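Peer 1: mind looking at a prediction? Sequence and model below.
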Amino acid sequence: MGALLISTIARIELDDDALHHVFSVIVTKLRRREPVLLNWTDEHGMPEFVLVNPTTEVTATYDDHDLGELDPHRLQRLMVQANSNAGLCLDAAMERNTG
């Protein structure tokens, strides 16, 4: 399990593969100087949202040094979410289904 650290606002645990894909999407958006809305469900089942902008510090920490390759279909699906009004759902990012 890796972790996505968003400034001092949030720490979200994701498996390394999901984190690798999510972090890639976030970095792409921020390099374009575009904000990205992230949403997830906390440990109590409550929805959480954070709007990450290009000045927000975002860090990914991984458990495994071998991250594997990025799946272009999964990246495309996550980027579509990131560009939507609802934002990038980290819960859905954990799902490996590329369909």
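Peer 2: Looks like it arrived, so ask away.

Peer 1: all contacts plus neighbour counts: C-alpha atoms, from now on.
Peer 2: OK.

Peer 1: all the strands of this structure, in order from the start?
Peer 2: 2-6, 10-14, 36-41, 47-52, 58-61, 88-89 (DSSP state E).

Peer 1: which helices and strands does the second one pack with?
Peer 2: For strand 10-14, the elements it packs on are strand 2-6, judged by 3 or more C-alpha pairs under 8 Å, 6 or more residues apart in numbering; DSSP states H and E.

Peer 1: before we go on, here's another structure to hold up against the first:
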Amino acid sequence: MGRLTYDGTIKVDFDDRVLAHLQLVIGAKIRRGESFHFSWRDDPSVGDGRTVVWIHPASNLSYKYYGSKQPAINRRWLEDLTTSANSAGGLHLVPEPSEAVAEDAP
């Protein structure tokens, strides 16, 4: 389980594999100077609602991984997440598609 921290105040836990994919998608958009919404469903322990944050190049983000191994990256999932991030609704988690061979993370 990993943790994404936004602006030092919003902390959300994701599986390390999910977090690795989010980091790549978010990083690519920030590198290009693109801003977007990122939303996720909250854990029932914090109200079972939904949180939305505005990600922009000056966002204060940190990614904390609790596993020692870097997860394999599913390129198809990166494409699906990027498509989501580029949509009017912004980035949200979409199911991971199957991929014959997941590649090692760069």
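Peer 2: Cool, got the structure. Everything numeric in this text was worked out from a predicted model, so none of it was measured.

Peer 1: before we move on, the earlier item: with respect to burial, which of the strands of structure 1 scores highest?
Peer 2: strand 88-89 (a mean of 22; mean count of other C-alpha atoms under 10 Å).

Peer 1: that one vs structure 2, average distance?
Peer 2: Taking mean C-alpha distance after the TM-score superposition for structure 1, the mean distance separating strand 88-89 of structure 1 from the aligned residues in structure 2 is 1.1 Å.

Peer 1: okay, that strand sits on what stretch of structure 2?
Peer 2: Mapping strand 88-89 of structure 1 onto structure 2 (TM-score structural alignment) gives residues 91-92.

Peer 1: from the centre of structure 1, point out the most distant residue.
Peer 2: Here the centre of structure 1 is the reference, and by C-alpha atoms, centre = their mean the most remote residue is His44, at 19.7 Å.

Peer 1: neighbours around the nearest residue to Pro97 of structure 2 once chain neighbours are set aside, how many?
Peer 2: Leaving aside its sequence neighbours, Pro97 of structure 2 sits nearest to Trp77 (C-alpha to C-alpha, 6 or more residues apart in numbering; 6.0 Å). Using other C-alpha atoms under 10 Å, Trp77 of structure 2 has 21 other residues around it.
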